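K.L.:
dropping a prediction and its sequence here:
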Amino acid sequence: MQRMREKSWEGWGHGLLGVVIFSGSLPATRAAVSGFAPLFLTASRAVIAAGLGAALLALLRQRRPARDDLGPLAVVALGVVVGFPLLTALALRHITSARSIVFIGLLPLATAGFGLLRADDRPKPAFWLFSGAGSLLVAGFALAQGSGGDLVGDGLMLGAILLCGLGYAEGARLSRRLGGWQVISWALLLAAPAMAVLALATLPETWRGIGLPAWAGLGYVSVFSMLVGFVFWYRGLALGGIAGVGQLQLLQPFLGLALAGLLLHEPVEGGMIAVAAGVVLCVVAAKRFA
């Protein structure tokens, strides 16, 4: 029992580190699309991360995944290597970074739902109550802002959330057998050939005029959002449970909104602090019943 509790807390610690890293993803993507087309950004970040992942796999002499793992790895690649980065980059052409971040509040429910379907997670009924309450708080906060909305951008973000939740749940299931960083590295390598072709096909006509913020955004999403964050996130989900640790994503919108206001000078409502406090309480309660 003690060992299980230690694993649970270790999982939540790794998950929190992953969320902190991911919280910079959408502001960084917003900065990157100021200089790069969404398709090139999606492909190039995957290629860069795949190169780093391949180096790690070779350096640490990791065995190749079994044939039965290729299908699930393809689902991970579809969700978090291609789907989420592409749809969010497209969405950020229509909506602000601050608005896109609040959609992340729906990600814990999506992750928990796919965890129920794909990984056989069975949280207690009270868990769904607190998880739903946290998501409603975040969604209500988004609606209360009432600015920066766009039907196309919002629809793209909803699609991105569904694909990301699927990729998170599938990757966490695989991580229990293959290891967290190995899963994202193999998924990146699986997608690398197609992403390399897409990157070459969408190269910018000129590199002139691409500012430092765009380059910095590309660097962040390639190294941290696409690889380093998953090292902690998948290990956290595997150790602490997909549904439970997934609730930490409710904190991501508020970390991201703070970054959007600080780095991109986008307007952030003062009510964010009160809503964030309520979300923290929901996360704590959800952990108890996960």
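P.N.:
Perfect, I can see it now.
K.L.:
rest of the way, CA atoms for contacts and neighbours
P.N.:
Will do.
K.L.:
what sits against L248?
P.N.:
By C-alpha atoms under 8 Å, 6 or more residues apart in numbering, L248 lies in contact with 15-16, 19, 108, 283.
K.L.:
so which of those are in strands?
P.N.:
Per DSSP state E, strands hold no members of the contacts of L248.
K.L.:
name the nearest of these relative to L129.
P.N.:
V283 (11.1 Å; C-alpha to C-alpha).
K.L.:
show me what contacts the closest residue in space to the closest one that isn't next to it in sequence?
P.N.:
The spatial neighbour of V283 that comes closest, neighbours along the chain excluded (C-alpha to C-alpha, 6 or more residues apart in numbering), is Q247 at 5.7 Å. The contact partners of Q247, taken as C-alpha under 8 Å, 6+ apart, are 108-109, 131, 283, 286-287.
K.L.:
roughly how far does Q247 sit from L117?
P.N.:
Q247 is 17 Å from L117, where distance means C-alpha to C-alpha, to the nearest Å.
K.L.:
now G11
P.N.:
Shown here: G11 relative to L117, a distance of 21 Å by C-alpha to C-alpha.
K.L.:
more neighbours, these two?
P.N.:
Between G11 and L117, G11 has the larger neighbour count (other C-alpha atoms under 10 Å), namely 24 against 14.
K.L.:
how about the nearest residue to A74, chain neighbours excluded?
P.N.:
The shortest distance from A74 to any non-neighbouring residue, by C-alpha to C-alpha, 6+ apart, is to A187 (6.5 Å).
K.L.:
identify the farthest-apart pair in the contacts of Q247.
P.N.:
Distances among the contacts of Q247 were taken as C-alpha to C-alpha; the most separated pair is L109 and K287, at 13.6 Å.
K.L.:
please identify the buried residues of the one helix or strand L262 maps to?
P.N.:
Here L262, judged by DSSP states H and E, is contained in helix 252-263. With burial defined by 16 or more other C-alpha atoms under 10 Å, the residues of helix 252-263 counted as buried are 252-261.
K.L.:
contacts for it, please.
P.N.:
Where contact means C-alpha under 8 Å, 6+ apart, the residues beyond helix 252-263 that reach it are 19-20, 22-27, 97-98, 101-105, 266-268, 272, 276.
K.L.:
could you redo the last one with a cut-off of 10 Å?
P.N.:
Here helix 252-263 makes contact (C-alpha atoms under 10 Å, 6 or more residues apart in numbering) with 16, 18-28, 30-31, 96-105, 107, 138, 142, 213, 264-269, 272-273, 275-276, 279.
K.L.:
give the burial count for S100, as a bare number.
P.N.:
By other C-alpha under 10 Å, the residues close to S100 number 27.
K.L.:
next up, a second structure to put side by side with the first:
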Amino acid sequence: MPPSTVSKGWINGFIGVLIFSGSLPATRLAVIDLNPYFVTVARASIAGLIALAVLLIGKQKKPNTTDLGKLALTAFGVVLGFPLFSALALQYITSANSIVFLGLLPLATASFGVWRHGEKPKPAFWLFSAVGATLVVGFAVLQGFSTSALGNGLMLLAIITCGLGYAEGASLAKTLGGWQVISWCLVISLPIMLPLTFYFLPNTATHISLAAWGGLLYVSVFSMFVGFIFWYKGMAQGGIASISQLQLLQPFFGLGIAAGVLHEHVSTLMIIITLGVIACVAGSKKFA
């Protein structure tokens, strides 16, 4: 890629990370009063209806049949897998604890990029990625597993499925375009997600706070749609492995949101771990 295109990729990727940083705190707000299954399918349905309208207004051509398999894998990772597993996890752990797990996401995304799409980062890249992942796992062992092994296990599943969805979507974005990829993923998911939304719809809304509805709205519009427009475009421009390392910055922004909006306790250890993984992004970026 030309240097100017790669630079644009880093800018688009950074904007995507900023938007995604509010996802787990917003999900935490939502699942306090709402069923996590409802949150999962409702966010996909709301975003799917927006995507359908955008595709129709833009008169976009349907994707080729050869792309349907990749779209299905992408949808499994980012429309179903990460939203569902993270929503379930946030019933057992705080958003601050879950955010630290995001330090594993760059390694997962890069690994799927190598396995599925033949990218070849330098050995030093894997060293920095592995150090960042080790810091995250070490934190989980020292802090998280003592409170909820189930919550941490669900977050690990969320990270793995999200990494798959990111890598597949980034590959498709090179030919389909960033916003088209997430739009088609959401649209092909609608026949399943929309009926399930009505199935899991709360019987009454009297006990549901405005904060919970606000959290659902954020993850539906920004986390599920707008953020992916920048994220997939960024990875298509700058490379899956390289741009994926920007996700190491996400815990830093996410912890700030968790502390400022949810008033959750952010320990000194959380800050140290987060600074450690941020340092790793600088090293991995150089050798990607």
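P.N.:
Happy to help now that I have it. Predicted, not measured: the structure shown is a model, and the values here were computed from it.
K.L.:
so which of the contacts of L248 of the first structure persist in the second structure?
P.N.:
Shared contacts between this structure and the second structure among the contacts of L248 of the first structure (both residues aligned by TM-score structural alignment, their matches' C-alpha atoms under 8 Å) comprise 15-16, 19, 108, 283.
K.L.:
residues contacting the aligned residue in the first structure for L68 of the second structure?
P.N.:
Aligned counterpart of L68 of the second structure in the first structure: L70 (TM-score structural alignment). Remark: with contacts taken as C-alpha under 10 Å, 6+ apart, L70 of the first structure is in contact with 76, 186-187, 190.
K.L.:
and which of these is nearest V47 of the first structure?
P.N.:
Nearest to V47 of the first structure, judged by C-alpha to C-alpha, of these is L190 at 10.6 Å.
K.L.:
what about that closest one, distance to L178 of the first structure?
P.N.:
15 Å.
K.L.:
check F103 of the first structure too.
P.N.:
30 Å.
K.L.:
with G246 of the first structure instead?
P.N.:
The value you get for G246 of the first structure to L178 of the first structure, if C-alpha to C-alpha is used, is 20 Å.
K.L.:
equivalent analysis for V76 of the first structure, please.
P.N.:
13 Å.
K.L.:
need the overlap of contacts for those two.
P.N.:
171-172, 186.
K.L.:
T147 of the second structure: neighbour count?
P.N.:
The local packing count at T147 of the second structure equals 13, with neighbours defined by other C-alpha under 10 Å.
K.L.:
what residue in the first structure is paired with it?
P.N.:
The equivalent of T147 of the second structure in the first structure is G149 (alignment by TM-score structural alignment).
K.L.:
so how far is M4 of the first structure from L251 of the first structure?
P.N.:
L251 of the first structure sits 25 Å away from M4 of the first structure when distances are taken as C-alpha to C-alpha.
K.L.:
more neighbours: which of these two?
P.N.:
Taking L251 of the first structure and M4 together and counting by other C-alpha under 10 Å, L251 has the greater number of neighbours (22 against 11).
K.L.:
which residue is the nearest non-sequential neighbour of the counterpart of the more buried one in the second structure?
P.N.:
Under the alignment (TM-score structural alignment), L251 of the first structure maps onto L249 of the second structure. Ranked by C-alpha to C-alpha, 6+ apart and with sequence neighbours excluded, the top spatial neighbour of L249 of the second structure is I278, at 5.7 Å.
K.L.:
please enumerate the helices of the stretch 51-200 of the second structure.
P.N.:
Assignment of helices within the stretch 51-200 of the second structure using DSSP state H, counting those that start in this stretch yields the ranges 65-75, 82-89, 95-100, 105-117, 123-139, 149-176, 178-199.
K.L.:
among those, which is nearest G58 of the second structure?
P.N.:
Nearest to G58 of the second structure among the helices of the stretch 51-200 of the second structure is helix 178-199; the distance by C-alpha to C-alpha comes to 10.0 Å.
K.L.:
read off where the next helix or strand after the closest one ends up in the first structure.
P.N.:
Later in the chain than helix 178-199 of the second structure, the nearest helix or strand by DSSP H and E is helix 210-218. Following TM-score structural alignment, the partner segment of helix 210-218 of the second structure in the first structure covers residues 212-220.
K.L.:
return the set of buried residues in that stretch.
P.N.:
Neighbour counts using 16+ other C-alpha under 10 Å place 213-215, 217-220 of stretch 212-220 of the first structure among the buried residues.
K.L.:
measure whatever residue of the second structure lines up with L174 of the first structure to A236 of the second structure for me?
P.N.:
In the second structure, the residue paired with L174 of the first structure is L172, using TM-score structural alignment. Computed as C-alpha to C-alpha, the L172 of the second structure to A236 of the second structure distance reads 8 Å.
K.L.:
which one of the two has more residues nearby?
P.N.:
A236 (26 against 21).
K.L.:
can you tell me what that one aligns to in the first structure?
P.N.:
Aligned counterpart of A236 of the second structure in the first structure: A238 (TM-score structural alignment).
K.L.:
three-state assignment of that match?
P.N.:
Three states are possible here, and by DSSP: H, G, I helix; E, B strand; the rest coil the one that applies to A238 of the first structure is helix.
K.L.:
residues touching it, list them.
P.N.:
For A238 of the first structure, counting by C-alpha under 10 Å, 6+ apart, the contacting residues are 7-8, 11-12, 15, 169, 171-177, 179-180, 245.
K.L.:
again with P3 of the second structure
P.N.:
For P3 of the second structure, the contacting residues are 9, 237-238, by C-alpha under 10 Å, 6+ apart.
K.L.:
counterpart of it in the first structure?
P.N.:
For P3 of the second structure, the aligned position in the first structure is occupied by R5, per TM-score structural alignment.
K.L.:
mind checking which helix or strand that match is in?
P.N.:
Secondary structure assignment for R5 of the first structure, by DSSP H and E: helix 2-22.
K.L.:
what angle do that helix and helix 212-220 make?
P.N.:
Interaxial angle of helix 2-22 of the first structure relative to helix 212-220 (axes from the mean of the first three to the mean of the last three C-alpha atoms, to 10 degrees): 160 degrees.
K.L.:
helices or strands next to the helix or strand just after helix 2-22 of the first structure in the packing?
P.N.:
Following helix 2-22 of the first structure in sequence order, the next helix or strand is helix 25-32 (DSSP H and E). Under the contact criterion of 3 or more C-alpha pairs under 10 Å, 6 or more residues apart in numbering; DSSP states H and E, the helices and strands touching helix 25-32 of the first structure comprise helix 38-59, helix 84-91, helix 97-102, helix 212-220, helix 252-263.
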